[in-house]
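Q: For reference, the sequence and a predicted model appear below.
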Amino acid sequence: MKDLKMETAEIKNGSIVHAKIENIGAGTLTGRFTSTKPNAPQKVYLASGWFNEEQERRVAKAEKVLRGLGLDVFSPREHQAPELEYGSVEWRQVTFDNDIDHIDWADFLFAIYDEEDAGTMMEIGYAYATGKPVLVYHEGHDIVNLMITDSLTAYFKDWATVSAYDYSRMKHLPYTGSVI
């Protein structure tokens, strides 16, 4: 073991995500790694609007259910940089950067789909593009956009299914309805 040398290239939230490992005399291995702390709760980014009573009700319920399952939840509505003027250029940049950083931080994204919040749709697309599992909760009976249905890992219609889901396995639960 004394012949190994590791140069860490990137550490996020205490976990090595990219490293260069050199075995003196035998070559170099470079790659992406996932290193988690034993028994650490899974980290979830909660994507949802909260701009009307129904959205507020759903996001509050999701926060409660997901935290009740022992998940480490980042909910953007709880991190709005109150020290900055809402809507200012500085507030917008801080909020955008914080949300993107936390999607990157998360193990997966849990989205509440209502097709009213364009920010949630963007967050779903970003998470999918970066290889994060996307789990979608949808109370409505409206037809779901195929860009959402075909990017998701699991689709939920009720909180009982959300609560019973095995988040350690991320089993595929497809959307089976009509799409637009």
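A: Structure's in. What do you need?
Q: C-alpha from now on. contacts and neighbour counts both.
A: Will do.
Q: ok, residue 77 to residue 30 distance?
A: Residue 77 sits 38 Å away from residue 30, going by Cα to Cα, to the nearest Å.
Q: Revised request: answer the last question for residue 46.
A: Residue 46 is 32 Å from residue 30, where distance means Cα to Cα.
Q: Tell me the secondary structure at the spatially most central residue of the chain.
A: Among the residues of the chain, the one closest to the centroid is residue 109, at 2.5 Å (Cα atoms, centre = their mean). The local conformation at residue 109, judged by DSSP: H, G, I helix; E, B strand; the rest coil, is strand.
Q: still on that earlier bit, ok, residue 46 and residue 30, which is more surrounded?
A: residue 46 (28 against 14; other Cα atoms under 10 Å).
Q: Go ahead and confirm residue 158 touches residue 140.
A: No - Residue 158 sits out of contact with residue 140 when judged by Cα atoms under 8 Å, with a separation of 10.3 Å.
Q: Return the set of buried residues in stretch 103-121.
A: Across stretch 103-121, burial judged by 16 or more other Cα atoms under 10 Å covers 103-104, 106-115, 117, 120-121.
Q: next one: stretch 12-22
A: Buried residues in stretch 12-22, counted by 16+ other Cα under 10 Å: 16, 17, 18, 19, 21, 22.
Q: Just the terminal-to-terminal distance for stretch 139-156.
A: 8 Å.
Q: before we go on, here's another structure to hold up against the first:
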Amino acid sequence: MPQIYLAAPFFSDEQIDRAKRIESALDANPTVKDYYSPRQNQKTENPEFSAPWAAEVFQRDVTNVMAADIIVSVIDYRDNDADSGTAFEQGMAWVAKKPIVVVNELQFPVNLMLSESLTAYVTAAETLKTYNFEQTPKIPFTGELF
């Protein structure tokens, strides 16, 4: 069973709620071995938002993207664009030839770089409870591009 990396912003209550619902869906999915969520792994020995904290969190997240078999990428928008950290992680996954399952619950128009790199496109966290992460079936992007 695959290891999942959850690339998702968690800067607002709405984004935190979405990330928690996705984590619950992954917990409930029998085809998921385990997942890593950066939201749950922000603590270090260094003061939050300090340079040493940032270096440690960055390295930990990059290591976990590379160790994952599949990336779940939440393209939740802020100021009409995807979260830059999430987009960075999705780009890393694409370069590493890992399947990418994109979640776009708000159904905003999607940048073509994100739509063209995905394996599966879903518009509800609930869908991840039954998505087969062992076979990663393709679900094409449908929606508005920019």
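A: Yep, it's here. Worth saying up front: this structure is predicted, and the values here are computed from it rather than measured.
Q: about what we covered before: got a list of what the aligned residue in structure 2 for the residue nearest to the centre of structure 1 touches?
A: Aligning on TM-score structural alignment places residue 109 of structure 1 opposite residue 71 in structure 2. Residues counted as contacts of residue 71 of structure 2 (Cα atoms under 8 Å, 6 or more residues apart in numbering) are 4, 5, 6, 7, 65, 90, 93, 98, 99, 100, 101.
Q: let's go with 6 Å and repeat that
A: 4, 5, 100 (Cα atoms under 6 Å, 6 or more residues apart in numbering).
Q: same thing with residue 174 of structure 1?
A: Residue 174 of structure 1 neighbours (Cα under 6 Å, 6+ apart): 154, 155.
Q: counterpart of it in structure 2?
A: Aligned partner of residue 174 of structure 1 by TM-score structural alignment: residue 140.
Q: And residue 139 of structure 1, by the same measure?
A: By TM-score structural alignment, residue 139 of structure 1 lines up with residue 105.
Q: Identify the residue nearest that match in space, chain neighbours excluded?
A: Nearest non-adjacent residue to residue 105 of structure 2, counting by Cα to Cα, 6 or more residues apart in numbering: residue 123, 4.4 Å away.
Q: Give the burial count for the counterpart of that neighbour in structure 1, as a bare number.
A: Aligned by TM-score structural alignment, residue 123 of structure 2 pairs with residue 157 of structure 1. Neighbours of residue 157 of structure 1 under the rule other Cα under 10 Å: 14.
Q: How about residue 35 of structure 2?
A: For residue 35 of structure 2, using other Cα under 10 Å, the count is 20.
Q: Please tell me how far it sits from residue 58 of structure 2.
A: In terms of Cα to Cα, residue 35 of structure 2 sits 17 Å off from residue 58 of structure 2.
Q: Same check on residue 98 of structure 2?
A: From residue 98 of structure 2 across to residue 58 of structure 2, the span is 19 Å (Cα to Cα).
Q: what about those two, which has more around it?
A: The residue with more neighbours, out of residue 98 of structure 2 and residue 58, is residue 98; 20 against 15, by other Cα under 10 Å.
Q: In contact with the closest residue to that one other than its chain neighbours, which residues?
A: Closest residue to residue 98 of structure 2 apart from its sequence neighbours, by Cα to Cα, 6+ apart: residue 70 at 5.6 Å. Taking Cα under 6 Å, 6+ apart as the contact definition, residue 70 of structure 2 lies against 4, 98, 99.
Q: Count the residues that sit near the alignment partner in structure 1 of the first one.
A: Residue correspondence to structure 1 (TM-score structural alignment): residue 4 of structure 2 is matched to residue 44. Residue 44 of structure 1 has 25 neighbouring residues, counting by other Cα under 10 Å.
Q: could you say which helix or strand contains residue 44 of structure 1?
A: strand 43-47 (DSSP states H and E).
Q: Over in structure 2, find the residue span the helix or strand following that strand aligns onto.
A: As assigned by DSSP H and E, the chain's next helix or strand after strand 43-47 of structure 1 is helix 53-68. Under TM-score structural alignment, the counterpart of helix 53-68 of structure 1 in structure 2 spans residues 13-28.
Q: who's in contact with that stretch?
A: 10, 125, 128, 129.
Q: try it again with 8 Å
A: With Cα under 8 Å, 6+ apart as the test, stretch 13-28 of structure 2 has contacts from 8-10, 32, 34-35, 37, 39, 76, 125-129.
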